[in-house]
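Peer 1: build me a model from this:
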Amino acid sequence: MIRLSFLLPIIMCAIWWWFLTNRGYTLKEGLRGFLFIIAFNTIIIGFFVIMLFVTNNQ
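Peer 2: Sure, this is the predicted structure:
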């Protein structure tokens, strides 16, 4: 599952881009949202990677 984690920010950014275009906003106006999405996903993916190393029982 962790190997597919790169899809989460791509999907979330695509949804955000779709929302912006439907509401008539430009990508420049929605840049802050993209940054929040990337930051949020970096924290979540980082947490899961750390948990993989912490719980590795070898």
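Peer 1: make it CA atoms for all contacts and neighbour counts henceforth
Peer 2: OK.
Peer 1: the residue nearest to the spatial centre of the chain in helix, strand or coil?
Peer 2: Computing the C-alpha centroid of the chain and ranking residues by C-alpha atoms, centre = their mean puts residue 9 first, at 2.8 Å. Following DSSP: H, G, I helix; E, B strand; the rest coil, residue 9 is assigned to helix.
Peer 1: also this sequence, please, to line up against the first:
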Amino acid sequence: MTRFLFLIPLVLSVLWFIYLRVNGWTLRQGLRGFIYILIFSSFVAIVYTLLLWLTGR
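Peer 2: Okay, the predicted model is just below:
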């Protein structure tokens, strides 16, 4: 399962990009959303790393 974790930011970014295009917004206007996606994905990666480290896998 951990090998598919890269899909989280990829899918979220594509969905955010589609949302921006459908509503007629530019990428510049939606930059904050991409930053939030990056922060959320980093948090998930850190949690999974800590869990793997704590369980000794």
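Peer 1: name the helix or strand for residue 44 of the second structure, please.
Peer 2: Element membership of residue 44 of the second structure, judged by DSSP states H and E, is helix 31-55.
Peer 1: average distance between that helix and the first structure?
Peer 2: In this overlay with the first structure, the average offset of helix 31-55 of the second structure from its partner residues is 0.5 Å by mean C-alpha distance after the TM-score superposition for the first structure.
Peer 1: in that helix, what's buried?
Peer 2: Across helix 31-55 of the second structure, burial judged by 16 or more other C-alpha atoms under 10 Å covers 33-34, 37-38, 41, 45.
Peer 1: now render those residues as a markdown table, adding distance to residue 1 of the second structure.
Peer 2: Output for those, formatted as a markdown table (distance: C-alpha to C-alpha, whole Å):
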| residue | distance to residue 1 of the second structure |
| --- | --- |
| 33 | 26 |
| 34 | 24 |
| 37 | 20 |
| 38 | 20 |
| 41 | 15 |
| 45 | 13 |
